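Student: here is a sequence together with a model predicted from it:
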Amino acid sequence: MATNNNLSQRQAFDDIEDPSKFYDDDGRPKRTGTVWTASSHIITAVIGSGVLSLAWAVAQLGWIAGPSIMLLFSFVTLYTSSLLSDCYRLNDAVSGKRNYTYMDAVASILGGVNVRLCGIFQYLNLVGVAIGYTIAASISMKAIKRSNCFHENGRGKGCNVSSNPYMIGFGVIEVFLSQIPDFDQIWWLSIVAAVMSFTYSTIGLSLGIAKVAESGKIKGSLTGMSIGTVSEAHKIWRTFQAFGDIAFAYSYAVVLIEIQDTIRSPPSEAKSMKKATKISIAVTTTFYMLCGCMGYAALGDHSPPNLLTDFAFFNPFWLLDAANAAIAIHLVGAYQVFSQPIFAFIDKQASQRFPRSQLLSRQFKVPFLPGFAPYNLSLFRLLSRTCFVVLTTVVSMLLPFFNDVVGIMGALGFWPLTVYFPVEMYIRQTKIQKWSGRWVYLQILSMACLVVSVVAVVGSLAGVLLDLKKYKPFQSNY
């Protein structure tokens, strides 16, 4: 017995002597993420509400440009994400200094005014995505109510309802979930959300296939929505907006570094992240091509901005309800994936500015489930994160234009965050010579994506202005 005690004491001493068993090289607790948890985070971030607008986007572009542009965006995202993965550590992929956030990477590698510009684009984009997901979740919850009303009373029998109560309900749920301390602890939420995203994407795909089989023909045209069905000006604006919708559907670079910071090593975090990116982009592009193209094949020029909530399909109504419930559950998790970097930024800034504040340090132990340790409730975290959720909920109630918000957020975030900063950081980090072949190629890629982003912003803003002409804040059943 004494021998066993001595062995236990020696093992405990060895563990203390070897802190690498419990801590990483930066002194933080061991990261436990894998390629698969990183893939779950990416899929949760990428296969979001954006997939529901892809049939509409393909309808604006047609059978040639629609799938081609989706593939183009997927290749650009895959390539620039690989460049960004190499920026997690400085200089050395194995032992270099870690960058914990996207902004940390920009500050370490580029510095200067780039840091401020990155912060503006990143956090505006994250706030915009949170607003877009609040709108999308409320539309899905409202669609369940309307679907049941249509089933009982027939279409057009006073089934219009306001989105506002559903936005408030979604906000209340997010207030509770936002108290999860950091990104590393929401892995389970990402896995649930990823499963839900596959669920509703599969349902949308199946309904499209069934409708094509029922009608016996594939709808649509090579050039998309024809002039005559819409005016020439509307055709141009809608084409531009379609670029923004597709860009939004691939938007996750803004949280890539934060996801990479959850991955354990060895192998190097960059190697694991690149593998996770390949898996995730392959899966999401397959789903996007199937959902967008099958939706267009089934509905043609009448493809709606939101495939499952604009009642392009009516039966079986219980399947539509299940799909919309899956969307709402998925967006609950996706909201957290995009909001956690904002929460971490607020916490970091507050601790740096007010290091001795009792509000920041004070915590209360709240009993959790039996058998679980008490939850440490931070008063500052409760106040700051609740204010953020309230802000995004109120803005969502003011501007509930799903398709236009999706287009604007996708366009604003795509070039600076997915292309420009990763390219510039990679050039600086790997010391690529100016005017060399690789440098010229990367600059051409960046400029081409800038043009796409600009036209997408213009098209989406035109859509918002048209919607505002017929909208009354807090009163519309939009």
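Tutor: Nice, thanks for sending it over. Residues are numbered from 1 along each chain as shown.

Student: switch to C-alpha atoms for all contacts and neighbour counts from now on
Tutor: Fine.

Student: burial of the nearest residue to Cys291 once chain neighbours are set aside, as a residue count?
Tutor: Sequence neighbours aside, Leu205 is the residue nearest to Cys291 in space, at 5.0 Å (criterion: C-alpha to C-alpha, 6 or more residues apart in numbering). Counted with other C-alpha atoms under 10 Å, the neighbours of Leu205 add up to 21.

Student: same deal with Leu359?
Tutor: Count around Leu359 with other C-alpha under 10 Å applied: 13.

Student: swap in Leu72?
Tutor: Leu72, neighbours per other C-alpha under 10 Å, totals 11.

Student: and it, how close does it get to Ala325?
Tutor: 31 Å (C-alpha to C-alpha, to the nearest Å).

Student: for Leu54, same thing?
Tutor: Leu54 is 20 Å from Ala325, by C-alpha to C-alpha.

Student: the host helix or strand of Arg146 packs against which elements?
Tutor: Arg146 is part of helix 113-153, with elements assigned from DSSP states H and E. Counting contacts by 3 or more C-alpha pairs under 8 Å, 6 or more residues apart in numbering; DSSP states H and E, helix 113-153 is packed against helix 102-109, helix 164-177, helix 317-353, helix 379-398, helix 402-413.

Student: return the most buried member of those.
Tutor: Among the helices and strands packed on helix 113-153, helix 402-413 has the highest mean neighbour count (mean count of other C-alpha atoms under 10 Å), at a mean of 28.

Student: which strands and helices sit next to the next helix or strand after that one?
Tutor: Stepping forward along the backbone from helix 402-413, the first helix or strand reached (DSSP H and E) is helix 421-430. Judged by 3+ C-alpha pairs under 8 Å, 6+ apart, the packing partners of helix 421-430 are helix 54-85, helix 102-109, helix 437-468.

Student: which of the ones you listed sits closest to Phe311?
Tutor: Closest to Phe311 of the helices and strands packed on helix 421-430, according to C-alpha to C-alpha: helix 54-85, at 13.3 Å.

Student: which parts of the closest one are buried?
Tutor: The neighbour-count check on helix 54-85 (16 or more other C-alpha atoms under 10 Å) flags 54-63, 65-67, 69-71, 73-74, 76-85 as buried.

Student: what does stretch 135-148 give?
Tutor: 135-144, 146-148.

Student: go on, stretch 311-318?
Tutor: Quick answer for stretch 311-318 (16+ other C-alpha under 10 Å): 312-314, 317.

Student: nearest to Val457, of those residues?
Tutor: The closest of these, once distances to Val457 are taken by C-alpha to C-alpha, is Ala312, at 26.8 Å.

Student: pretty sure Leu360 is touching Leu382, no?
Tutor: No - taking contacts as C-alpha atoms under 8 Å, Leu360 lies outside contact range of Leu382: 10.5 Å.

Student: just to revisit the earlier point, nearest to Ala411 among the buried residues of stretch 311-318?
Tutor: Ala312 (26.2 Å).

Student: next up, a structure to set beside the first:
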Amino acid sequence: MVIFGIIQIILSQIPNFNKLSVLSLVAAVMSFTYSSIGIGLTVAKLAGGAHPQTSLTGIPVGKTMSSLDKMWNTFSALGDIAFAYAFSIVLVEIQASPYDTLKSSPPENKVMKKAAFIGISTSTMFYMLCGLTGYAAFGNNAPGNLLTGFGFFEPYWLVDFANMCIVVHLVGAYQVFCQPIFAFVEGWSSKKWANNRFITGVHSINIPFYGSFNFSFFRMVWRTAYVTFSTVLAMIFPFFNDFVGLLGAASFWPLAVYFPIEMYMSQAKIRRFSLTWICMQILSGACLVISLLAAAGSVQGLVKSLHTFKPFKSLS
């Protein structure tokens, strides 16, 4: 994780999204690769005659799983799913940032609608395949992560390659989510302290084999501090699944459901209490309930993990 943090400190000095197109493409290819490997290995395990214990409702309530624990785990899983689909922060950066990554022709709304449809459809397909084949192959003992949860041991080279792809993907994914935050803070700071040379000053540096690079002391200090803080925080509190679920619960409804629905109804001038308005409100309300349940499950999981918590020790 320290090595990962050092890599992110270096990549975070890239000024904006326009410079990250190659990194984003590599991350997408890596995601497709390790997902395909995971699905292939589970199918191979099934073809080899694996017949684990499975049921329609998952792990049965009994000695190893109480009904209360199963309820909390289900709520936390909803948060994990919500996090996987809450990509609204990236959409804003792609479509309407100062470093707009879309051309004016064809229209941005048509391009984003098509890109979102393809992205969500592809992601859902892989999510479902991984979930269904993974449970079919491992049953109630399915690991939290097929590739890193010691679900597979052979062939070693293929599992190692898949895990390498995961690392590369995470390197790119970290930047995709952090660059909008960097841009927001730096833009706000430039307006707030427009006469501060430390914040607004940019120096051109010639880098061999790269060319001219616009260097900023404020960008270096702020972004390095952010990455360092987030890395240390992740090392101190190694509750991956519960943290992901909590982040998903907190961001899914307001950013991916409520605000987009309200903006659409305002732009399209949808009349109150019309059929479309009612359907939108039902959708928004249902997603709010899911977010609240996911938040409750994730918080309960974090509280439970704290009972056996040891700083800088991986637990999940």
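Tutor: Alright, I've got the coordinates. Computed from a predicted structure; not experimentally measured.

Student: rewinding a little: among the helices and strands packed on helix 421-430 of the first structure, which is nearest Cys387 of the first structure?
Tutor: Comparing those by C-alpha to C-alpha, helix 102-109 comes nearest, at 22.8 Å.

Student: read off where that closest one ends up in the second structure.
Tutor: Residues of the second structure offer no counterpart to helix 102-109 of the first structure, counting by TM-score structural alignment.

Student: tell me the gap between that helix and the middle of its chain.
Tutor: 21 Å (C-alpha atoms, centre = their mean, to the nearest Å).

Student: and what of stretch 138-152 of the second structure?
Tutor: 20 Å.

Student: am I right that Asp301 of the first structure is in a helix?
Tutor: Yes - using DSSP: H, G, I helix; E, B strand; the rest coil, the assignment for Asp301 of the first structure is a helix.

Student: quick one, what contacts the aligned partner of it in the second structure?
Tutor: Under the alignment (TM-score structural alignment), Asp301 of the first structure maps onto Asn140 of the second structure. Contact partners of Asn140 of the second structure, counting by C-alpha atoms under 8 Å, 6 or more residues apart in numbering, are 52-54, 58-59.

Student: relative to Ile14 of the second structure, which of those residues is nearest.
Tutor: Nearest to Ile14 of the second structure, judged by C-alpha to C-alpha, of the contacts of Asn140 of the second structure is Gly58 at 44.7 Å.

Student: for stretch 4-12 of the first structure, which positions count as buried?
Tutor: Buried, per 16+ other C-alpha under 10 Å, within stretch 4-12 of the first structure: nothing.

Student: quick one: the helix holding Arg146 of the first structure to helix 402-413, angle?
Tutor: 160 degrees (axes from the mean of the first three to the mean of the last three C-alpha atoms, to 10 degrees).

Student: list the residues that contact the aligned residue in the first structure for Arg219 of the second structure.
Tutor: Aligned counterpart of Arg219 of the second structure in the first structure: Arg381 (TM-score structural alignment). Going by C-alpha under 8 Å, 6+ apart, Arg381 of the first structure touches 179, 347, 360.

Student: if we go to 10 Å?
Tutor: Shown in contact with Arg381 of the first structure (C-alpha atoms under 10 Å, 6 or more residues apart in numbering): 178-181, 343-344, 346-347, 359-360, 363, 387.

Student: what does Val423 of the first structure give?
Tutor: 79-81, 83-84, 416-417, 429, 439, 442-443, 445-446.

Student: again with Ser36 of the second structure
Tutor: 30, 42, 126, 129-130, 162.

Student: farthest pair within these?
Tutor: Using C-alpha to C-alpha, these span at most 18.4 Å, a distance reached by Met30 and Thr42.

Student: who has more neighbours, these two?
Tutor: Shown here are Met30 of the second structure and Thr42; by other C-alpha under 10 Å, Thr42 has more neighbours (25 against 22).

Student: counterpart of the more buried one over in the first structure?
Tutor: Using TM-score structural alignment, Thr42 of the second structure pairs with Gly208 in the first structure.

Student: and what of Met71 of the second structure?
Tutor: So, by TM-score structural alignment, Met71 of the second structure is matched to Ile236.

Student: relative to Gln60 of the first structure, how far out is Ile246 of the first structure?
Tutor: 12 Å.

Student: joint contacts of the two?
Tutor: Shared contacts of Ile246 of the first structure and Gln60, counting by C-alpha under 10 Å, 6+ apart, come down to 54, 66.

Student: can you tell me how far Gly134 of the second structure is from Pro143 of the second structure?
Tutor: 9 Å.

Student: who touches the spatially most central residue of the first structure in this structure?
Tutor: Central residue of the first structure (C-alpha atoms, centre = their mean): Ala45, 3.3 Å from the mean position. Counting by C-alpha under 10 Å, 6+ apart, Ala45 of the first structure makes contact with 39, 129, 190, 193-194, 197, 249-256, 330-331, 333-338.

Student: make it 8 Å
Tutor: Ala45 of the first structure neighbours (C-alpha under 8 Å, 6+ apart): 251-252, 334, 337-338.

Student: counterpart of it over in the second structure?
Tutor: Ala45 of the first structure maps onto no residue in the second structure, with residues paired by TM-score structural alignment.

Student: and the angle from the host helix or strand of Ala45 of the first structure to helix 113-153?
Tutor: In the assignment (DSSP H and E), Ala45 of the first structure maps to helix 35-46. Counting by the same axes, to 10 degrees, helix 35-46 of the first structure lies at 70 degrees to helix 113-153.

Student: switch the contacts of Arg381 of the first structure over to JSON lines; also include distance to Ser108 of the first structure.
Tutor: Rendered in JSON lines, the data for the contacts of Arg381 of the first structure read as follows (distance: C-alpha to C-alpha, whole Å):
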{"residue": "Ser178", "distance to Ser108 of the first structure": "29"}
{"residue": "Gln179", "distance to Ser108 of the first structure": "29"}
{"residue": "Ile180", "distance to Ser108 of the first structure": "28"}
{"residue": "Pro181", "distance to Ser108 of the first structure": "25"}
{"residue": "Phe343", "distance to Ser108 of the first structure": "21"}
{"residue": "Ala344", "distance to Ser108 of the first structure": "18"}
{"residue": "Ile346", "distance to Ser108 of the first structure": "20"}
{"residue": "Asp347", "distance to Ser108 of the first structure": "20"}
{"residue": "Leu359", "distance to Ser108 of the first structure": "30"}
{"residue": "Leu360", "distance to Ser108 of the first structure": "27"}
{"residue": "Gln363", "distance to Ser108 of the first structure": "33"}
{"residue": "Cys387", "distance to Ser108 of the first structure": "30"}
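
Student: so which of those residues is the closest to Ser268 of the first structure?
Tutor: Using C-alpha to C-alpha, these come closest to Ser268 of the first structure at Ala344, 24.0 Å.
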